[in-house]
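Participant: Quick one: sequence plus predicted model below, questions after.
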Amino acid sequence: MQIDISIPDQTLRLLDATGQLRAQYPVSTALNGPGELKDSGCTPRGQHVVRARIGEGAEVGTVFRGRRPTGEIWSPALAAAHPQRDWILTRILWLSGCERGINRLGAVDSMQRYIYIHGTPDSEPMGVAQSHGCIRMRNADVIDLFEQVPVGTVVHIHA
């Protein structure tokens, strides 16, 4: 399996070993566009791998902070109580860059930037760049993807 993420198209495609399309999902990448620098709020480009899978078996809408469940389940009332939160929900695929000086090590390290593919409230639009750098997905879609990809899955992000 491999994952192909198109920033211009705001899509994530899951491909099998032969390159055949297994699934396609709408996503939301960074409002600030593509970029690799730490603290840029941009989505990093290039080749990555899934370094960690977090949240297996968690309830839909489980809220994560620091890659740990908070004990909360997202709801409109919770969102209203915390309007500034960048919601990381349901599942996390933590990405690690593979290209030294582009998305790995130093000021461009995707893993140290905490770049994830993760769930977001279903009320958030997909197909529109609005994240703080991560790749956001609908909760049902991130669960579907999560169940199909192991640690080590190659992820290509391109603009």
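Facilitator: Alright, I've got the coordinates. Computed from a predicted model, the values in this text were never measured in an experiment.
Participant: CA atoms for contacts and neighbours, from now on please.
Facilitator: Fine.
Participant: Now do the strands in this protein.
Facilitator: 2-6, 11-15, 21-26, 46-54, 62-65, 68-73, 89-97, 116-119, 135-137, 154-158 (DSSP state E).
Participant: Could you pull up the residues touching the spatially most central residue of the chain?
Facilitator: The geometric centre of the chain, computed from its C-alpha atoms, lies nearest to Ile117 (Cα atoms, centre = their mean), at 1.5 Å. Contacts for Ile117 (Cα atoms under 8 Å, 6 or more residues apart in numbering) come out as 92-95, 134-137, 142.
Participant: related to what we said a few turns ago, deepest-packed of the strands of the chain, please.
Facilitator: strand 135-137 (a mean of 30; mean count of other Cα atoms under 10 Å).
Participant: hold the first one in mind and look at this next one:
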Amino acid sequence: MSFDDQTIRRPSRRAFVLGSVGVMGLAVSACSTAATRTVVISDPAEARQFALMYGPMPDEQFPIPGIEIDKVPPRFRRQRVDFDTAEKPGTIIVNTNTFYLHLVEPGGKAMRYGVGLGRAGFDWSGRARVGWKRPWPTWTPPSEMIARQPELEIYSAKNGGMQPGLNNPLGARALYIFQNNKDTLYRIHGTPEYWTIGKAVSSGCVRMINQDVIDLYTRVPPKAPILVI
């Protein structure tokens, strides 16, 4: 597994992990080592909405920059949608075919988010629950991962893991997925690599734009049920 992967302790299956970066007014600037580009949003209403959802979050423990609007297709941006399901409100449904995460709401609605998935993540489906939630979590690679990538030993449990921050693979928030009261090592979490949303990346769990995982974090009730299909 790669840097942001986690291994599930079930029949030799691996986890699937989730993403983030700038919007200011009507223009979006890149926040990376690449050359800065400016993308102009022609619809002022769309620009305002996008800036509210995906603009900078300076009040976070680690200030989060806004993201580039052209890097996230409209269908993968956060939105409330009609959603017909027998699952009860508060349930998280991850669809590995559509790259959507739905949080079921009352009245036939759901909050829908785009997600990115590690290719290994397509091997798992089923029911689970949110074991716990953490803001700005520490990341600890499993021993199997360290065995393949010895350079990650510095982030082992005995060394305290990787401390929280913008470069931490778990991003701004993490929901820890439990099944039968055991940690599966699957995570729903943020990532600074927001351009991977809607894609199958080389490794990882269920990754979300940092702004989206913060929004989801505030909405998800304790021990929320999870369905992965």
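Facilitator: Noted; the coordinates are in hand. Quantities reported herein were computed from a predicted structural model and do not represent experimental measurements.
Participant: Superposed, what's their TM-score?
Facilitator: Once superposed, chain against chain, the TM-score is 0.66 (TM-score structural alignment, normalised by the length of the first structure); 121 aligned residues with a Cα RMSD of 2.5 Å.
Participant: Quick one: residues contacting the aligned partner of Leu101 of the second structure in the first structure.
Facilitator: Matched to the first structure by TM-score structural alignment, Leu101 of the second structure sits across from Leu12. When contacts are counted by Cα under 8 Å, 6+ apart, Leu12 of the first structure touches 3-6, 24-27.
Participant: Find the nearest non-adjacent residue to Leu12 of the first structure, please.
Facilitator: Once flanking residues are discounted, Leu12 of the first structure sits nearest to Ile5: 4.4 Å by Cα to Cα, 6 or more residues apart in numbering.
Participant: Verify the contact between that neighbour and Val155 for me.
Facilitator: Yes. Applying Cα atoms under 8 Å, one finds Ile5 of the first structure in contact with Val155, separated by 7.4 Å.
Participant: now the strands of the first structure as CSV including distance to Ala80 of the first structure?
Facilitator: Shown next, in CSV, are the strands of the first structure (distance: least, Cα to Cα, whole Å):
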stretch, distance to Ala80 of the first structure
strand 2-6, 31
strand 11-15, 29
strand 21-26, 25
strand 46-54, 26
strand 62-65, 14
strand 68-73, 13
strand 89-97, 16
strand 116-119, 18
strand 135-137, 20
strand 154-158, 33
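Participant: right, and those strands - which one's nearest Ala81 of the first structure?
Facilitator: Closest to Ala81 of the first structure of the strands of the first structure, according to Cα to Cα: strand 68-73, at 12.3 Å.
Participant: Compute the inter-axis angle for the closest one and strand 46-54.
Facilitator: Strand 68-73 of the first structure runs at 60 degrees relative to strand 46-54, counting by axes from the mean of the first three to the mean of the last three Cα atoms, to 10 degrees.
Participant: Can you spell out which helices and strands pack onto strand 68-73 of the first structure?
Facilitator: Contact here means 3 or more Cα pairs under 8 Å, 6 or more residues apart in numbering; DSSP states H and E; on that basis strand 68-73 of the first structure packs against strand 62-65.
Participant: Quick check: which helices or strands does the strand it packs on pack against?
Facilitator: strand 68-73, strand 89-97.
Participant: export these to JSON lines and tack on distance to Arg104 of the first structure?
Facilitator: Listed next are these as JSON lines, based on distance: least, Cα to Cα, whole Å:
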{"stretch": "strand 68-73", "distance to Arg104 of the first structure": "24"}
{"stretch": "strand 89-97", "distance to Arg104 of the first structure": "5"}
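Participant: before we move on, the earlier item: now for the residue nearest to the centre of the first structure: what does it line up with in the second structure?
Facilitator: By TM-score structural alignment, Ile117 of the first structure lines up with Ile188.
Participant: Ok, Arg91 of the first structure next?
Facilitator: Matched by TM-score structural alignment, Arg91 of the first structure corresponds to Arg173 in the second structure.
Participant: ok, the residue nearest to the centre of the first structure to Leu78 of the first structure distance?
Facilitator: As for Ile117 of the first structure, its distance to Leu78 of the first structure is 22 Å (criterion: Cα to Cα, to the nearest Å).
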